[in-house]
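In: I'll drop the sequence and a predicted model, then ask my questions.
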Amino acid sequence: MTHPVHTSASSDSDARRPLAPDTSRLDDRSARAWTESMAVRSLGAGRYAVESQSGATYMVNLSRSDCTCPDHEIRGERCKHLRRVAIEVTEGRVPPPGKKRADCAGCGRESFVPENGPELCGDCWLERGDLATDKETGDTVVVYRLTEELAHERYIEAADSTVADYPKNEGYPSDDPVVEVVYPFSDDADANLDERPRYAFPYSRLAVRDQMLIE
């Protein structure tokens, strides 16, 4: 199966510092982006605060390739601040657009996780078709989708309880992301995932395998 690559996260830049590759073949703005002492801090939604070597702070919107510095606003150049943010994102120093720094709900490591949606790192993310084992029964299940709901938020009408309060889910975190699964070996063997009944599980109840069902 293919998952996003897990990125080991470090803290945002609290102090200005230089980065030092061989810049002899770079244009002036690129070289300054690498070598000048700057501090980059993620603000979310693809926006970053960049404290420049001069002490001035500019706002960069990486998703829109925009910066509030004069070099960009007046001259229309792709300034050193935009380039520096791109460098730090590429090197895994600050979260890329759409991500934030948080402890992964799956493995507990500090990671870059989605700003909106399940707080899972790339190693713990689930895709449609992933195979997993139900830790309570040993049954094989197939992931239908990873939802944005938490176990204490998802109500199961047939059981008149939330996923968290369902008896077999006792002991699993109530703030686990909810995963919808299907049973691949029940009913019609030829039925696809969309045609099978779906069941809501807390994420921690599933032991994910390094395999995927090909629909």
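Out: Looks like it came in fine. Computed from a predicted model, the values in this text were never measured in an experiment. Numbering: from 1, shown residues only.
In: Going by C-alpha atoms from here, please, whenever you check contacts or count neighbours.
Out: Will do.
In: Packing partners of the lengthiest strand in the chain?
Out: What stands out as the longest strand in the chain, according to DSSP state E, is strand 140-150. Strand 140-150 sits against strand 130-134, strand 177-182, with contacts defined as 3 or more C-alpha pairs under 8 Å, 6 or more residues apart in numbering; DSSP states H and E.
In: Now with 10 Å, please.
Out: Packing contacts for strand 140-150, counted by 3 or more C-alpha pairs under 10 Å, 6 or more residues apart in numbering; DSSP states H and E, involve strand 130-134, strand 177-182, strand 199-202, strand 206-212.
In: now the angle from it to strand 177-182?
Out: For strand 140-150 against strand 177-182, the angle by axes from the mean of the first three to the mean of the last three C-alpha atoms, to 10 degrees is 150 degrees.
In: State the next helix or strand along the chain beyond strand 140-150.
Out: strand 155-156 (DSSP states H and E).
In: moving C-terminal of that next one, what's the next helix or strand?
Out: Following strand 155-156 in sequence, per DSSP H and E, is strand 161-162.
In: count of residues packed around the closest residue to residue 162 other than its chain neighbours?
Out: Leaving out its chain neighbours, the residue that sits closest to residue 162 by C-alpha to C-alpha, 6 or more residues apart in numbering is residue 155, at 4.1 Å. Residue 155 has 17 neighbouring residues, counting by other C-alpha atoms under 10 Å.
In: Is residue 155 in contact with residue 199, as I believe?
Out: No: counting by C-alpha atoms under 10 Å, residue 155 does not reach residue 199; the two are 11.6 Å apart.
In: ok, and here's another one to check against it:
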Amino acid sequence: MNVSSEEKRDRLLEAAMAILQSVPGGRMKIVNLNKALFYLDLVALQRTGETVTGNAYIALHQGPVVAKYPQRLLKPLESSGLAQQETNGREKPVVLRRPIGSFRYMDVGLQRLAAAVAKRIGPDTAASVSDLSHENPGWQLAYEMGQKHGAPPVPINMLIALQQLADDDPWLGQGIDDDEELRALIDTVDAHASEPW
């Protein structure tokens, strides 16, 4: 996606608002919000060929986060009066202040996708969503190349990150084990996989 910085900012704000407007109380831990944005972009990339936000994610120890999220995400949310980050002990939840009624860049399908991601990631602990993101091969590679060894954080390659969705997609294996004929064909192909053409 080749868009201006202003459009990236607006897309990121819309995505964050679609997520925040979908969680009970309009409140989400900042760790969870970053992971929800990451997975929203990944699923959108898988389904549409483009991310929702057009933003880069970097590999921090806690998992993927929007690059420069304090400036690119939190500051615009707060300055627009849409949401605000609070401090609650060690947690720093982002809290919805006012919803937006219309979305410029997210159609109804993408808004539903944001709601589904929010439902999955919103109520989890920050530790569990970080653990989920640590299973992502894109994060693993970027973390290995950067912060793990004390170097600056490295951007995550979203095409590599897509592999997690393929690995976890229940549809890929659906029906194969129940269909004896299909299973036999797959086993035959696998048995001859190393034979020359």
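Out: Thanks, I have it. From a predicted model like this one, the values you see are computed outputs, not experimental measurements.
In: Can you give me the TM-score here?
Out: Remark: TM-score between the superposed chains equals 0.26 [TM-score structural alignment, normalised by the length of structure 2]; 100 aligned residues with a C-alpha RMSD of 6.2 Å.
In: picking up where we left off before, compute the inter-axis angle for the longest strand of structure 1 and strand 130-134.
Out: 90 degrees.
In: Show me which residues of strand 140-150 of structure 1 are buried.
Out: For strand 140-150 of structure 1, a neighbour-count test (16 or more other C-alpha atoms under 10 Å) marks 140-150 as buried.
In: Can I get the helices and strands packed on strand 140-150 of structure 1 in CSV including mean neighbour count and distance to residue 99 of structure 1?
Out: Rendered in CSV, the data for these read as follows (neighbours: other C-alpha atoms under 10 Å; distance: least, C-alpha to C-alpha, whole Å):
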stretch, mean neighbour count, distance to residue 99 of structure 1
strand 130-134, 20, 23
strand 177-182, 24, 17
strand 199-202, 21, 23
strand 206-212, 16, 23
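In: do you know which of those strands lies nearest residue 72 of structure 1?
Out: Within these, the stretch nearest residue 72 of structure 1 is strand 177-182; the backing value is 41.4 Å (C-alpha to C-alpha).
In: packing partners for that closest one?
Out: Checking 3+ C-alpha pairs under 10 Å, 6+ apart, strand 177-182 of structure 1 ends up next to strand 130-134, strand 140-150, strand 199-202.
In: 6 Å instead?
Out: Contact analysis of strand 177-182 of structure 1 by 3 or more C-alpha pairs under 6 Å, 6 or more residues apart in numbering; DSSP states H and E lists strand 140-150, strand 199-202 as its packing neighbours.
In: would JSON lines of those with distance to residue 90 of structure 1 be doable?
Out: Shown next, in JSON lines, are these (distance: least, C-alpha to C-alpha, whole Å):
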{"stretch": "strand 140-150", "distance to residue 90 of structure 1": "27"}
{"stretch": "strand 199-202", "distance to residue 90 of structure 1": "33"}
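In: so which of those strands comes closest to residue 84 of structure 1?
Out: strand 140-150 (32.4 Å).
In: just to revisit the earlier point, where's the residue nearest to residue 162 of structure 1 relative to residue 111 of structure 1, distance?
Out: Applying C-alpha to C-alpha, to the nearest Å, the value for residue 155 of structure 1 to residue 111 of structure 1 is 29 Å.
In: In structure 1, spot the helix with the most residues.
Out: helix 80-90 (DSSP state H).
In: next one: structure 2
Out: helix 30-48.
In: Who are the packing partners of that helix?
Out: Looks like helix 30-48 of structure 2 contacts no helix or strand (3+ C-alpha pairs under 6 Å, 6+ apart).
In: Heading C-terminal from that helix, find the next helix or strand.
Out: strand 57-60.
In: Show me what that following strand is packed up against.
Out: Partner elements for strand 57-60 of structure 2 (3+ C-alpha pairs under 6 Å, 6+ apart): strand 63-66, helix 137-145.
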